[in-house]
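A.B. asks: Sequence first, predicted model second:
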Amino acid sequence: MSRRVALVGAGPGDPGLITLRGFELMCSADVVVADFLIDERLKQHIPRHVRIVDVGKRPGRNSMSQDAINAELVRLAQTHNLVVRLKGGDPFLFGRGGEEVDALLRAGISVEVVPGVSSALAGPAFAGIPVTHRGLADGFLVITGHRHADAPLDYDWRSLVGSGLTIVILMGVAHRKFIAQSLIEAGMDPATPVAAIESVAWLEERSIRTTLAGVADVALSSPAVMVVGRTAGLELPWKRSTTLAGFKIQLLRPFDPSDELALRLRDRGALVVQAPAIEVQDPSDGGAALRSAIAAIQEYDWLIFTSKNAVERVVKECHDLRSLAHVKIACIGTGTQAALGRHRIGCDLMPPDFVGESLVESFPPGQGRVLLPRARVGRDVVPHGIRAKGWSVDVVEAYQVDIGTPRITLDQARMMDLVIFTAASTVDAYRQQYPGVMPKYAVAIGSVTASRLRSAGVESVHMAREFSVDGILELVENLHASIETS
């Protein structure tokens, strides 16, 4: 297989903005060389075995020079089949992608370039600004507001003004006063609308409306996209047309790109951050106990699943699902039931409330054997309660959970409007990940989780009437509506 480097435009933040080809390459890479402006929400999709090399340039910190980055790409390409250079926005729009391609080609390395969505277009679009609009602007220009080595911004300002086109400025926050003065001196009306969009498609995204005369006096932070022209006076608030528009929700359960709750929340306009409080790890014995139990599955009458993680571990060890034909299956929660369904496995018993106490209450008395594969550490309500009904219960470690690495900063955690806690363990982990941060609103899956939140001092704790995706969606939408009207 020939060695190659792919320059992939990651888009400006939201992982949904990367192209399909870019995503395919990122997920099949041997190593990913990432910019600073690559959102953690996108990095979560990179397989765990893939090495990530950070070459991002950060303001005020020593960073790799472009020549050093070029050399690193060449070096990595010589020892890996596929190196993905993951760049914010588009590789060839002020991203120095051309310099990297040139260096790679001169070194005899095959290159693929995957264009990306630029903040020059995404920023205005998210702010409800079309960069072209019939009767207002027949085209647009993209210019940089900061040149290499602080070279002067010696544009032909009169030509820019005379074009009548929308002007999109990247990296221009620091020089916005000079840019505005230059445009006004070249004949542009000081009252010309200006929009600035900070941190496009990130959690911190913010839009500011002003005029050319006033842009120097408004507080702006980098990175920001500035839009100058008549279209900047438009505001097509498409984001506010959804029921959860702009609602920032943190989901704490282990990351799953196909998580139904996360997907349906996004469909309603919520900004969902899948920042797991816990991470699922292999069992401490390497799976020996679980393999032994599955090998003897004929000896069991019931198989109980309390999480979808246990389902996946059991299915992985069960090489022929026909061996489960005689076993009755109980599970807690629609998520667990859905995991069984993905493997064409039915469920004989699911309690009305998705907690261990309800399962014990619903479970029939008997004298046979029950297998309970679960996390290494868990509540003993289910095994103790079922044993009290006459059954012999074998609790087997199927996986273990550790506190996850924080995916967002403390400041970002404070920005979240709502945090969804899926188990009592996520409450404890959250407090360790984000010390001193108190959720504004919390949704608890189960009474045990709700009790743990209240004991931790969280004041606004809410529980769905039904612990299902539909039940949580209904609760979140009602809660959002009440906040909006309060």
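C.D. replies: Received the coordinates, thanks.

A.B. asks: CA only for contacts and neighbour counts going forward, please
C.D. replies: Will do.

A.B. asks: Quick one: residues contacting residue 42.
C.D. replies: Applying C-alpha atoms under 8 Å, 6 or more residues apart in numbering to residue 42 gives the contacts 13-15.

A.B. asks: let's see 7 Å
C.D. replies: Going by C-alpha atoms under 7 Å, 6 or more residues apart in numbering, residue 42 touches residue 15.

A.B. asks: now the strands for the stretch 151-300 of the chain?
C.D. replies: Assigned by DSSP state E, counting those that start in this stretch, the strands in the stretch 151-300 of the chain fall at 166-170, 193-198, 206-211, 224-228, 248-251, 271-274, 278-281.

A.B. asks: Now distance to residue 341 and mean neighbour count too, for the ones you listed, in CSV please.
C.D. replies: Below are those laid out as CSV (distance: least, C-alpha to C-alpha, whole Å; neighbours: other C-alpha atoms under 10 Å):
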stretch, distance to residue 341, mean neighbour count
strand 166-170, 48, 24
strand 193-198, 43, 24
strand 206-211, 42, 18
strand 224-228, 45, 27
strand 248-251, 23, 22
strand 271-274, 23, 23
strand 278-281, 21, 18
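
A.B. asks: List just the one of those strands that sits closest to residue 141.
C.D. replies: Taking C-alpha to C-alpha, strand 166-170 is the member of the strands of the stretch 151-300 of the chain nearest to residue 141, at 4.9 Å.

A.B. asks: Tally up the residues packed near residue 453, please.
C.D. replies: Using other C-alpha atoms under 10 Å, residue 453 has 23 neighbouring residues.

A.B. asks: Contacts made by stretch 355-366 with the rest, please.
C.D. replies: Stretch 355-366 is contacted by residues 332, 351-352, 381-382, 385-386, 389-391, 446 when judged by C-alpha under 7 Å, 6+ apart.

A.B. asks: Use this one as the comparison:
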Amino acid sequence: MTVHLVGAGPGDPGLLTVRGAEALATAEVVVHDRLSAADLLDLAPAAAERIDVGKAPRRARLSQDEITALLVERGRRGQRVVRLKGGDPFVFARGGEEAAALAAAGVDYEVVPGISSALAAPAYAGIPVTQRFSSTAFTVITGHEDPSAGEGTVDWEAAARLGGTLVVLMGVARWPRIAERLLAGGLAPDTPAAAVHWGTRPDQRTTRATLATLGDHPLEAPSVIVVGRVAASRLSWFEGRPLFGRRVVVTRTRSQASELSRALRALGADPVEVPVIEVGPPSDGGDALRGALGRLASFDWLVLTSPNGVERTFAHLPDTRLLGSTAVAAIGPGTAAALARYRVVADLVPERYVAEALLEAFPSPSPDGGRVLLARAEEARAVLPEGLAARGWDVEVVPAYRTTAATPTEGATSALAGADAVTFTSSSTVRRFVEAFGPEAVPPVVACIGPVTAATAQELGLEVTVEAEEHTIPGLVAALRAHWAPG
């Protein structure tokens, strides 16, 4: 087995390399630091052991010697280990020391480079580190040397004479002295300078000033400091996205949360996944569904009301040819898309994605009558089966799945603190959220995917701020975007 020293990049989980993702996907142990994006841990198997060895100023869970010993010990056990490090493991990090220790112990290892914050943070702030005809070189320097080195070994006066762009990592604590020495080396006081705090993350903040005045601003670690003509560039794209900096709680199941989280993140939001429900087999273990599908030819219609219903139904329907002449109705585009993954095109999708609209669009049975198989959640509204029966259909309702309360993860309550909005994609997510955290934990903005979910929220005493016109995940994201649109 091999210990992988994987660079996690500077914070945006999308910047992880393909090779890094491959290593995480097969990991048995993930040893991670505090700069690793939390979402990346979800790329490891659920059974993988996750060990947080994160360091913060004046605090460390494990010393570097203890971390190195842990890697050697787990590697000798023959486990597949990923050491997930912020940025690149060999750029101003301890990856070289860890690799040397593994080599000395005879433990196989692989280095997976990561995107360094020295490049990514300026790029996300709209600052190119080089430009033709003005900054044809850049120099990356650490501002955090071995404390025993006193003033350090960096000749900052010489660095000032290099020309081009200076990129300083981990230099906030020593910035006043660094700036003083760069000025002494001949850089002009009005040389553009910028500090990018938490670069590539939704809470990124860029401070633009000059070499002489940057220290007058409240700088915080971790920040990447850029000095040179390019630091005056304002090619901002990341911080100008419509949901930038908005912290949005996603309450869907863990397996379903990624679609909404990705859409929110693409618009600059910081999605916080707090799953409040889990989806599992119905109470009867699926017996009723299997039995009904065994008689599928006797039904004129198969009606499915959610992607979960599709997945559970087709788990018991191995050959789509068994549908035969049975028509298929989907309550909305999400359900229709789930059907499409099984090469099934829905015969009926209503214009509005609620049970009432499906009833309006549903045809009447023939004079001889007709039969409908409705596979849905174990607990659901009676509107659809009662409405179909009133139209003359013989309706058989079978439970395809059951939603139960998810156990809140450690730190879920603190994760909710400071959130700007919470999203609800079903009535069950609303109920389970209130049961788990109480109405007082609800963020200022409550966003619901549609009128049924909104009605449940209101019944529980919540004030619904945003309701999607199109009752889909893209529709919910669009509604949030419109809510926070300027003016």
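C.D. replies: Good, I have the coordinates. Just so you know, these numbers come straight off a predicted model, no measurement behind them.

A.B. asks: Mind putting the contacts of stretch 355-366 of the first structure into TSV with distance to residue 467 of the first structure, secondary structure and neighbour count?
C.D. replies: Formatted as TSV, these follow (distance: C-alpha to C-alpha, whole Å; DSSP: H, G, I helix; E, B strand; the rest coil; neighbours: other C-alpha atoms under 10 Å):
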residue	distance to residue 467 of the first structure	secondary structure	neighbour count
332	10	coil	24
351	11	coil	18
352	9	coil	14
381	19	helix	14
382	18	helix	23
385	21	helix	18
386	22	helix	21
389	26	coil	15
390	29	coil	14
391	27	coil	20
446	7	coil	21
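
A.B. asks: From those residues, pick the one nearest residue 127 of the first structure.
C.D. replies: Out of those, the member with the shortest distance to residue 127 of the first structure (by C-alpha to C-alpha) is residue 446, at 38.1 Å.

A.B. asks: any idea what the closest one aligns with in the second structure?
C.D. replies: Aligned counterpart of residue 446 of the first structure in the second structure: residue 450 (TM-score structural alignment).

A.B. asks: isn't that match right next to residue 471, touching?
C.D. replies: Yes: in this structure, residue 450 of the second structure is within contact of residue 471 by C-alpha atoms under 7 Å, at 5.2 Å.

A.B. asks: hmm, back to that, out of the contacts of stretch 355-366 of the first structure, which one sits closest to residue 411 of the first structure?
C.D. replies: Nearest to residue 411 of the first structure among the contacts of stretch 355-366 of the first structure: residue 446, at 27.9 Å, using C-alpha to C-alpha.

A.B. asks: mind listing what that closest one touches?
C.D. replies: Residue 446 of the first structure makes contact with 354-355, according to C-alpha under 7 Å, 6+ apart.

A.B. asks: So it versus residue 179 of the first structure, what's the distance?
C.D. replies: 56 Å (C-alpha to C-alpha, to the nearest Å).

A.B. asks: which outside residues touch stretch 454-467 of the first structure?
C.D. replies: With contact meaning C-alpha under 7 Å, 6+ apart, stretch 454-467 of the first structure is reached by 333, 354, 438-445, 450, 471-472, 475.

A.B. asks: First-to-last residue distance for that stretch?
C.D. replies: End-to-end distance (C-alpha to C-alpha), stretch 454-467 of the first structure: 19 Å.

A.B. asks: Can you show me the helices along the stretch 51-200 of the first structure?
C.D. replies: Secondary structure of the stretch 51-200 of the first structure by DSSP state H, counting those that start in this stretch: the helices cover 66-77, 97-106, 119-126, 157-163, 176-185.

A.B. asks: any idea what residue 45 of the second structure aligns with in the first structure?
C.D. replies: Checking TM-score structural alignment: residue 45 of the second structure goes with residue 47.

A.B. asks: Pick the most buried one from the helices of the stretch 51-200 of the first structure.
C.D. replies: helix 119-126 (a mean of 23; mean count of other C-alpha atoms under 10 Å).

A.B. asks: And it against the second structure, how far off on average?
C.D. replies: Here the mean offset of helix 119-126 of the first structure against the second structure after fitting is 1.0 Å, by mean C-alpha distance after the TM-score superposition for the first structure.

A.B. asks: If anything else comes up later, I'll come back, but that's it for now.
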